[in-house]
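1. Give me the fold of what follows.
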Amino acid sequence: MSTDDDFRPKLGRIRSAGGRAAKRYMAKLYVRMEKAKPGAFARRADGRFTGARIGRGAGVAAAFVNRSHPFAKFRARRVAVKIRSVRLGKNGLPKARAHLKYIQRDGAERDGTPGKLYGPDRDVVDGAAFLEEGKTDRHQFRIILSPEEAGELEDLNRFTRDVMASAERDLGTRLDWVAVNHYDTDHPHVHVVLRGRADDGKDLVIARNYITHGFRARAEERATLELGPRRDLDIAGARMREATKERFTSIDRELQALSADGLVRLSEPKTVYDRFRSKLFMARLRTLEQMQLARRDRDGWRLSPAMEATLREAGRRGDIIRSMEQVVGERLSLQNVQDYSGEAAPTRLVGRVIGSGAADDAHDRRFLALEGTGGNQWHAEVNLAPGAMPSAGAIVELSKAEGAPRKSDVTIAAIAERHGGVYSGDLHADADPKSSADYRLTHKRRLEALRRAGIVERDPDGSWRIPADYLARAAEFERGQAGAQVRVLSWVSLEQLPEARARTFLDEALEKRGNVDTVASGFGDDVKKAMAARRRWLMAEGLASEEGGRFVIDRKRLALMEREALVAEGARLSKQSGKSFGQAVEGERVAGIYRQSVDLPAGRFAIVEKSKEFTLVPWRAALEARAGMEISGVMRRGGVTWEFGKTRGGPAI
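-> As a prediction, this is how the structure comes out:
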């Protein structure tokens, strides 16, 4: 006879069932807490649940932890990963098409050709078909994989496929994606566009902690598997080289964590790693001392409050010079390089485009390299759509974008004003008990961005010191982030303008309607000579005269010549394409497929094509997202009112 007692296991989470009396007591306690201090229980719940683990991959991401060895986090091959979830909405398809066009930009491949789309099992993918399949998706993910040793990887295509296959296993669904490799920057990298749809037809929701840690861990895993782990000697050498960088580094972040009110006290090293770390910190502190960002103190080292902002600005300037060097080459003049987002930049700047390149791949932003009339070379970040960038030789006018503080800035300033210039999450919760933890987190992230710009300071207790002029400085920060506003004065080079049979920006300057400040060298001197040549040509053609000391241009005759020049260009394109050219008439409908644009002294024009004929109409940037699509509109004075329609195919001119 068995002495064992029979039992029936009940599967589930181990916990105490509790008693009804205990539950009633806790419920009453929470009610009293809420009455005593409104929002106290809500904050307790916020701290307990953040939503970081909602979505696919949450459990896998939680398993990615550092090993115990001090160099463990440095042993793996490093891969920088940026991920954005982009809501498509009703009008998201044109934006998605523009992004796909952006990442397939000219010069992206090793041989200088445009980037080529590939997928999980194909080396060539039709981007239009990919977008068509995902046109009803709620969102898409845009991912950048940037291995530190990308040049040593044998095949970036295979690396990307391995990373995405690992992600498929982690997320438990097949992933539909396309990718492009970019070799036109300092660090080769990969752009991946991932559809926001799982294989069960539902929205693909990826846990926040997998987005933060999972993709990077899998990418580093694949890179380490192919190249092998980094040796301790290599890691130590890389860290010591980092100590001399004139930019914000991970060592600076460690020093900030060690500091108390800006004072760093280095403890006596006890282990071999501690001795290396102490030597590393001393090397970095000496570099900061040379940059006047740290000084020796009786009790240690005193860090400058402006250290992070200054180092980030120095790093940005270094990035600007490298990116300018890529597009300008030997013509780059280091002492004359200026950043148009800087506070000292003029509100209006006229310059000649000498190149363009990628400024922020994560947000599809590009930059223009300009030669200004004042002799400087300018780097200007712009928010122009793919296909809207003026080519080298074009003349543009830059102006500062309008900037205003965000709604979160107004909230932060209001709370800080009531608490002696201090903001914190707790103060925010007291001011607005209904605010969620995620909502307050967006304010913290905003302050982190402004802290890196040197606008606010964070205290050790997690609170923030907000300056009295916070809103004005936040608005200035927004202006710098918005990019420059661009007005193209001439889509063609300056050399084509003196005898152009169309109105040009030189005419406005000659009539004193525009003001072009120049110097006697470089582009400024070229503008002066072009204005003199334009004046002589207009006088010789009888298109201008001197009246009472004023230079007057016959605009009617010049407009007639401009129309004749447009007809001549249409005849040239007709001969090239074999299709007849028809002029657009004001008040009549223009319809066809937008093929491409053509640059003339009179401006940029769009080629709108039918089966047997085409026409030329004034171009707009919005057309670039609809290349190859059927469009229609009504010709008005100076432009076309467009109505965009369905996609069609066909040969291009």
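2. From here on, just use CA atoms for contacts and neighbour counts.
-> Will do.
3. neighbours of residue 349, just the number please.
-> Residues near residue 349, counting by other C-alpha atoms under 10 Å, number 20.
4. And for the one 10 residues further on?
-> A count of nearby residues for residue 359, using other C-alpha under 10 Å, gives 20.
5. Next, the buried residues of the strand or helix carrying residue 413.
-> Residue 413 is part of helix 407-418 when elements are defined by DSSP states H and E. For helix 407-418, burial by neighbour count (16 or more other C-alpha atoms under 10 Å) applies to 408-409, 412-413, 415-416.
6. for comparison, sequence B:
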Amino acid sequence: MRHALYVERDGAGREGDPVQVFDRELDRADGAAFVERCENDRHHFRVIISPEHGGQIDDLKGYTRDLVRRVELDLGTRIDWIAAEHHDTGRPHVHLLMRGRRDDGRDLVIPRSYVSRGFRERAEGLATELLGPRLEPDRLDRAVKLERFTELDRDLLSHARGGEIALANLPDEGKRASRLVQRLNRLEELGLAEQPRPGAWRLQGDLEDQLMRLADRRERERATARLLAHEDRGVQPDRTRELEAAHSSQRVTGRLIGLEQLGDDARGPHLLGVEGIDGKFWTARVGRLEDLRGLAGVERGAIVQLDRATPEMRTSDRAIWEIAEKNGLTYSADLHRGMRPGDRDNYITMHERRLEALRRDGIVTRDSGGAFHLPNDYQSRVAAREGLGGRESARVTLLDPHSLERQADYRGPTWLDRMADGIEDRSQFRQEGFGKEVSQAWKRRETTLEKLGLGENRADGFHPAQDWRGVLSTMEEKAARERIERDTGRAPHFARDGDQVQGLYTSRIHMAEQSFALIERVDHRFSSTLVPWRPEMDRALNQFVSGRVNGRDFDFKYGKGVEKEIAKALSIGGRG
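-> You can find the predicted model right below:
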């Protein structure tokens, strides 16, 4: 790992300062600890990230973290990494080191094509988002027709007076001016502008908001088509349903088909596709990639449950509320600049336009001085408005990490068993589509249970043996322990309620009814512990954790303080 020493070399930081490595969370990470974690890896990856206009990116650390998050999504695994900024050449750049291990402990394999092109494409896309797209003349033609908010729309709004724009107000810039007129005609076709008189257009007051919603709708339609293509099916309007358009208490249970990114941000939102037990194909919007952590590593076709949830607030709405809350529920551009002096004028203008759209909906008011006044229930009213526009985020629950085909033969408890036993909700079950497949799979499941001595078919139907589900749980736990010991060389045990556990969190283990975190004990080289997994634990992967089991939960902490506690306990134990 000589490269780790190179990235930390003196004099390569800003203004000749020493370089400090960073990781996904810390600006001052421990390079030596990273080298130790890599000691038994078969390989590691070194990447130099050198954006074309890197000097214009104020936060290269944030840029690198966002880039790695997108790479993790592409590769389907969380990556353990460190990096360092170098400013000792004419172009600021970042040296990135990644471990050669996936989050499940297997070797990380990155295709040669991704190493040569994938990183570059992700880096270029992210830089474009940060620095803004540059619409070259040959791209203006495409921008004219787009059903989303574009740079042309931003130009039109900046030249509008009182919501109207005349030909005389347009900049005299040849081809660009011509494209602006074409864009006005396109907005008129979309019902977002009208001509009160020749040579003049009146723009919709919430033009940006409406274009964003239109873009959301079109992006969702494309994502739905891609999800259906996973099953080699075309669009089927008669059986396709959107969770957000259903009743507020709607719950969907079924087979996970896949997820598709909505927009250009890999962090979300995403669209999930589920074949429901009601025979319908359901789509649901999930706002953040973090909300999908529970699905990492599951089989294709895993069984999930979707519930409607409270619509998420936009970043701009949160910023508006935070500023107004500290200023007597008042927002203005001056108050914004006073609290956040680093924000650019066009960014502040975007917040004012957002509030103007909310004013027309009767949510906020505006005084003669241009300041906006927010109601006490601003957050809930904005959330309700967003829910009507499809920006709601569904709640996703994993019911079984195994596909229906796997469950039929699985030597452990399954969702199929719970359905047959009446534990799962069957109110929406229909003998069509996926629902019919469930019935067929249960017939195969009955045969498996009979072979295992856990039931028998009689004239009046299948009769399970006494405590059949308990026996299946015991079988699954035994198989899991044997597999983990074979793969890691450590004998695992399941922690009991109230147990205090500490050690190195190395991987997540999916079992039929719950996921577990595997923690390697540091006081015994041949022992490990399985504790209930929770999504927040992914931040502590390959780090030392300490906590207590609380029923089906694990209250834990991690970081330098935990490492010191464990080291101290080991030293005391060694002296004893």
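7. Any chance you could compute the TM-score here?
-> Superposed pair, TM-score by TM-score structural alignment, normalised by the length of structure 2: 0.60. Supporting alignment: 461 aligned residues with a C-alpha RMSD of 5.7 Å.
8. quick revisit: which helices and strands does the helix holding residue 413 of structure 1 pack with?
-> Under the contact criterion of 3 or more C-alpha pairs under 8 Å, 6 or more residues apart in numbering; DSSP states H and E, helix 407-418 of structure 1 touches strand 422-423, helix 425-431, helix 437-452, helix 470-482.
9. Find the one among these with the highest mean neighbour count.
-> strand 422-423 (a mean of 23; mean count of other C-alpha atoms under 10 Å).
10. now what about it, what contacts it?
-> Strand 422-423 of structure 1 has contacts (C-alpha atoms under 8 Å, 6 or more residues apart in numbering) with 412, 415-416, 463-466.
11. about what we covered before: switch the helices and strands packed on helix 407-418 of structure 1 over to JSON lines; also include distance to residue 623 of structure 1.
-> Shown next, in JSON lines, are those (distance: least, C-alpha to C-alpha, whole Å):
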{"stretch": "strand 422-423", "distance to residue 623 of structure 1": "46"}
{"stretch": "helix 425-431", "distance to residue 623 of structure 1": "45"}
{"stretch": "helix 437-452", "distance to residue 623 of structure 1": "34"}
{"stretch": "helix 470-482", "distance to residue 623 of structure 1": "22"}
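12. and of the ones you listed, who's closest to residue 239 of structure 1?
-> helix 437-452 (22.3 Å; C-alpha to C-alpha).
13. Between helix 407-418 and that closest one, find me the angle.
-> 80 degrees (axes from the mean of the first three to the mean of the last three C-alpha atoms, to 10 degrees).
14. orientation of helix 437-452 of structure 1 relative to helix 470-482 in degrees?
-> Going by the same axes, to 10 degrees, helix 437-452 of structure 1 makes 80 degrees with helix 470-482.
15. right, and the helix or strand after helix 437-452 of structure 1?
-> Next along from helix 437-452 of structure 1, by DSSP H and E: strand 457-458.
16. other SSEs contacting that following strand?
-> strand 464-465.
17. mean distance, the strand it packs on to its aligned residues in structure 2?
-> By mean C-alpha distance after the TM-score superposition for structure 1, the fitted strand 464-465 of structure 1 averages 7.4 Å away from its aligned residues in structure 2.
18. Stretch 350-360 of structure 1 now?
-> In this overlay with structure 2, the average offset of stretch 350-360 of structure 1 from its partner residues is 4.3 Å by mean C-alpha distance after the TM-score superposition for structure 1.
19. Contacts for that stretch, please.
-> 185, 323, 327-328, 364-373, 381, 390-398, 516, 523.
20. Tell me the buried residues within those.
-> 323, 327-328, 364-373, 381, 390-398, 516, 523.
21. of all the contacts of strand 422-423 of structure 1, which comes closest to residue 116 of structure 1?
-> Among the contacts of strand 422-423 of structure 1, and counting by C-alpha to C-alpha, the member closest to residue 116 of structure 1 is residue 412, at 45.3 Å.
22. show me what contacts that closest one?
-> Going by C-alpha under 8 Å, 6+ apart, the list of residues near residue 412 of structure 1 reads 423, 443.
23. if we go to 7 Å?
-> By C-alpha atoms under 7 Å, 6 or more residues apart in numbering, the contact set of residue 412 of structure 1 is residue 423.
24. same check, this time on residue 548 of structure 2
-> Neighbours of residue 548 of structure 2 in contact, by C-alpha under 7 Å, 6+ apart: 498-501, 554-556.
25. ok, then the element right after the helix or strand containing it?
-> Residue 548 of structure 2 is part of strand 544-550, with elements assigned from DSSP H and E. Per DSSP H and E, the first helix or strand lying C-terminal to strand 544-550 of structure 2 is strand 553-558.
26. Go through that following strand and flag the buried ones.
-> 554, 556, 558.
27. my read: the first one touches residue 532, true?
-> This points to residue 554 of structure 2. Yes - between residue 554 of structure 2 and residue 532 a contact is recorded at 5.7 Å, counting by C-alpha atoms under 7 Å.
28. Neighbours of residue 140 of structure 2, how many?
-> For residue 140 of structure 2, the number of neighbouring residues by other C-alpha under 10 Å comes to 20.
29. The closest residue in space to residue 410 of structure 1 that isn't next to it in sequence and residue 97 of structure 1, how far apart?
-> Spatially, and ignoring its direct neighbours in sequence, residue 410 of structure 1 is nearest to residue 471 (7.1 Å; C-alpha to C-alpha, 6 or more residues apart in numbering). For residue 471 of structure 1, the distance to residue 97 of structure 1 equals 36 Å [C-alpha to C-alpha, to the nearest Å].
30. do residue 598 of structure 1 as well
-> For residue 598 of structure 1, the distance to residue 97 of structure 1 (C-alpha to C-alpha) stands at 21 Å.
31. More neighbours: which of those two?
-> residue 97 (20 against 15).
32. and residue 235 of structure 2, helix, strand or coil?
-> coil (DSSP: H, G, I helix; E, B strand; the rest coil).
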